[in-house]
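Student: I would like the atomic coordinates for the input below:
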Amino acid sequence: MVNNNLKALKSGIWYTIANFFTKGLIFITIPIFTRIMTSDEIGEFANISAWFYIFLILTSFQLQSSIALAKFDYQNNFNSYLCSILFLTTIISSIWFTVILLFTDFFSSILSIQKNYIILMFVCLLIYPAIEIFQTSCRVTYRYKEAIIISLIVAISSTLCSLIFTLISNQKLDGRVYGYFIPLIIIALYVYIYIIKNGKTISKEHWKYSLIISSPLILHALAGNLLQSSDRIMILKLQNASEAGLYSIASMCAIIVSVLWASMNTAWSPWAYDKMNNKEFNDLRIYSKLYFIFFFLIAIIFMLIAPELLYIMGGHEYIIAAKVIPPIMCGYIFQFIYSLYVNIEYFNKKQKFIAFGTVVSAILNVILNYIFIPTYGYVAAAYTTLISYMFLYLIHWSVVKKNGCSSWYDGRFFVICSVMAVLFCIVITILYDYNIIRYIIIFAILLWFLYLMYIKKAEIKMAIKNKSLKDLLKIYC
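Tutor: The predicted structure is shown next:
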């Protein structure tokens, strides 16, 4: 048991590092792509990427989500189970691919994607689930090195090939698309053969088992994906590719904060579950505030430096998109808060309400986008997503309150902070026209941070030595 705990801890640390590296690779290549591609081309690629991951859910049926349980129920023929569900994803993908080939013109028009790109995308979808199945199986068996190696190979090869193909191609979008998908197809094919070779057999019993577990998660996964990607799709459809490109680059600039939140939540959740299990709710209330303030300050800083960040990432033509970063960051703040309540729902085994909230919010987001994007352009998409996250926060808070657990966190504190986040969003957007005031605020925050580092250096060293995140939060918050 102790050995497994150590394996889980070690794998968690390395997954976080790998996640930062792969997302960081995307972040640092943004300035290159924005200078060799037009905003229209970037918008079109963002649309292709968004649809690829939506269809990945529909073609894979989220069968990889059943692997964690199958590890226990099919211990003696685990490799056969992986082989079975991989073959099932191929059957589902083939059905989809056949429909696409029969009605290519229709789907090309609906998706706003060229026919050759749709075919390439579905060739990849036929075998790409192999990578997800392999990585999931590695995670549940603590083979983190293999999972991370595949992640890095995929990230590095697709990024490098995209850069090279885009640079040498006269049609930059062709280079970006083919450079992205060809490495995925090659790597996925290798992993596909590896899984089939190890599994060798296919069982209908495995198919039935995986579908029972995974089917309820399809709608949740699809809604979660739509909540994140419907903006880019609908901007291109209702406005144009250029605006989709502007929005896409602004969203990618915010990716560091998103990765930070995901990594922090990975560390926070197990600690929070322990506190819930031991009924140490006072600790939960105190440290959740410090935890939130730390993230809140980072989000505010990103809001303040958005124009400069966009200038570095995309150049002068992308600075205009800075006004969408405050609502995007504000959305992350609401996402952060509702994730605290989601942890309570998970602890109390109320997962069905998590799926319900995601689906309702995704539908709300699509409706609001349809109403406001035609009138207010791509900027409206950032605010409609913010409203959807606010709504999601209310849903999760209501569920937790109904179950008598709302006192586990200081609800009043988070309501006040939510209002402050919206006010900061509005004020900082206005300050983009008053750079001197904005620079003074940034400088003041930097001085405060350095001042604390100087007067609290002994405490900081001790906290780092003890690997205590709680002590670091106390120092800065």
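Student: drop to CA atoms for contacts and neighbour counts, all remaining ones
Tutor: Fine.
Student: give me the element the residue most central in space within the chain is part of.
Tutor: With distances taken as Cα atoms, centre = their mean, residue 258 lies nearest the centre of the chain, 6.8 Å away. Assigned by DSSP states H and E, residue 258 belongs to helix 255-277.
Student: what helices and strands are in contact with that helix?
Tutor: If contacts are counted by 3 or more Cα pairs under 8 Å, 6 or more residues apart in numbering; DSSP states H and E, helix 255-277 sits against helix 2-36, helix 281-304, helix 325-347.
Student: report the buried residues of the last one.
Tutor: Neighbour counts over helix 325-347 (16 or more other Cα atoms under 10 Å) mark 325-345, 347 as buried.
Student: tally of neighbours for the spatially closest residue to residue 287 that is not a sequence neighbour?
Tutor: Spatial nearest neighbour of residue 287, excluding adjacent residues (Cα to Cα, 6 or more residues apart in numbering): residue 470 at 7.1 Å. When counting by other Cα atoms under 10 Å, one arrives at 13 neighbours for residue 470.
Student: out of the helices and strands packed on helix 255-277, nearest to residue 245?
Tutor: Comparing the helices and strands packed on helix 255-277 by their distance to residue 245 (Cα to Cα), the top pick is helix 2-36, with 9.3 Å.
Student: quick one more, to check against the first:
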Amino acid sequence: MAGKNKDASLNKRAFTSGFFFILAQLFARGLTFAVTPIYSRLLTKAQYGVVRTYESWLLIAYTIMSLCLWRSVDVAKKDFEDDYNGYVSSVHTLSYIAIAFFFGLCMIFKTQVQDFCQMDDLMFYTCFLYVFTYTSMLYVQRRDKQVLKYKFSTMATLLTIVPGTFLSIWLIYRGRVQGLIGQLVDRRVIGYYVPQIIGGAVVAIVIWTQGKKFINLKYWKYGLAFSLPLIPEALSIQIMNQSDKIMIQKMISKEAAGVFAIATTISFIIWILEDSVWNAWIPWLYAKIGEGAEKEVAKPWLSVMHMFGILSWILVMLAPEEILILGGAKYKMAVWLIAPMVSGTLFRFYSYSYSALQNYYKRTQYVAAGTIGTMVLNVILNYVCILNFGYMAAAYTTAFSYIILLLVQGILEHKITGMVIVPLHKTVLIAIAYGAINLLSMNLYRVAWYYRYAVMILVVGAAAIALRKQMMAVLKMFKKK
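Tutor: Predicted structure coming up:
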């Protein structure tokens, strides 16, 4: 009885912390989506392309410079439970040392780095300050997720994103009113990132104050052993996600990068939901693996897969209206990018269930190998297809690369761990089915809008009836009393 009460309490805490974690992520990231119509109208297409490409460079930069040590926080909870805050504090210090090293290296080649990344001095220095402090945010989010607490990391997220978003909009608007059109990109950089840098610095101080450890070679060795093999994998994922915008800006134009970026905002909706659900799901998944209860995972995970497959299709069906709202008529060509983009995001999400086992058993080098190979394929395909077919081809090459990643990770999971949570053939069939439906649904853009809406209402209604019991079971699984 005591064991059951303990499990019920754990599930309740996991549900509560997971719910608030998802809520904070949805609000913070959703705010970025919500203000896109404002940015796209205040900035020119070229300026919007520059802003989004700069974001891509930041995502690549923090992945490399932090050494991905924050990812070890998930597994360290099990091995250093008695000094968990000390572990986080110590490894956090090591990330800062690594970032400082990369900053010094880039200062030596400052001119070359700025030319390659197309950054002015403000963007260059802001990049490094942001990498320092955003890394701190990643540490506290992962730490609090593992200890099933949510208040501090939730407030830290909201109190940095919200002020930055509205300050940047105000600065851009004032710039337009004053006729300072050439300064709008820099005004967005200052307004959006400075509040996050200040908030992240406060979080860094809190981490060190709570952990009270700056240097611990044992913790550093553990963190490096887990995280270093993940750097190529994490970097490859970021390159797959971001290289298309960077390559389009360099190979086609800033305006084309802006159109492509508007379309990625749509896929970002499902990306937000997928990552939020996965981040709340993974502590429960690892707990089930630790209990030897992997068989309990497959059924609810299949339900989640179908839920996101249907959601991706809804986004495809609403693409004309989404683009009109987000960017207006000048971005109308982006509508043809939505289906391959959200399909690729869906394939990426499906691959998580296979890489999770390899991460749990610390076989991270195999995760990295599969991802690196897929990234190289994606970059090559991007280059060839953009050159020969135009910038829209990048959406299709990325989707294709993600389904290859799904296949690779699924094969590696079985060969390396000897375990299978969800049979690979089931996942591939589901992925191909939803991908094909998404692409075929683009034909409905050529008919009157009410035909699309009628089809959507019928299908969503039928799916809600069919999947209602399964999804309720997933929620009850976390909220047992």
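Student: related to what we said a few turns ago, so which of the helices and strands packed on helix 255-277 of the first structure is the most surrounded?
Tutor: Mean neighbours per residue, mean count of other Cα atoms under 10 Å, is largest over those for helix 325-347, with a mean of 23.
Student: how far apart are that one and its match in the second structure?
Tutor: After superposition onto the second structure, helix 325-347 of the first structure sits on average 3.2 Å from its aligned residues (mean Cα distance after the TM-score superposition for the first structure).
Student: tell me if I'm right that residue 316 of the second structure and residue 340 touch.
Tutor: No. Using Cα atoms under 8 Å, residue 316 of the second structure makes no contact with residue 340, being 9.1 Å away.
Student: got a list of what the equivalent of residue 330 of the first structure over in the second structure touches?
Tutor: The alignment partner of residue 330 of the first structure in the second structure, by TM-score structural alignment, is residue 343. By Cα atoms under 8 Å, 6 or more residues apart in numbering, residue 343 of the second structure lies in contact with 312, 399, 434, 435, 438.
Student: excluding chain neighbours, give the residue nearest to the fourth one in space.
Tutor: What that stands for is residue 435 of the second structure. Using Cα to Cα, 6+ apart, the nearest residue to residue 435 of the second structure is residue 343, at 5.3 Å.
Student: separation between the one you found and residue 79 of the second structure?
Tutor: 37 Å (Cα to Cα, to the nearest Å).
Student: show me the strands in the second structure, by range?
Tutor: Here the second structure has no strands by DSSP state E.
Student: just flag the most distant two among the contacts of residue 343 of the second structure.
Tutor: By the measure Cα to Cα, 312 and 399 form the most distant pair in the contacts of residue 343 of the second structure, at 13.1 Å.
Student: and for the equivalent of residue 159 of the second structure over in the first structure, the neighbour number?
Tutor: Aligned by TM-score structural alignment, residue 159 of the second structure pairs with residue 153 of the first structure. Look at residue 153 of the first structure: counted by other Cα under 10 Å, it has 15 neighbours.
Student: pretty sure the residue nearest to the centre of the first structure sits against residue 332.
Tutor: Yes. Counting by Cα under 8 Å, residue 258 of the first structure touches residue 332, with 7.1 Å between them.
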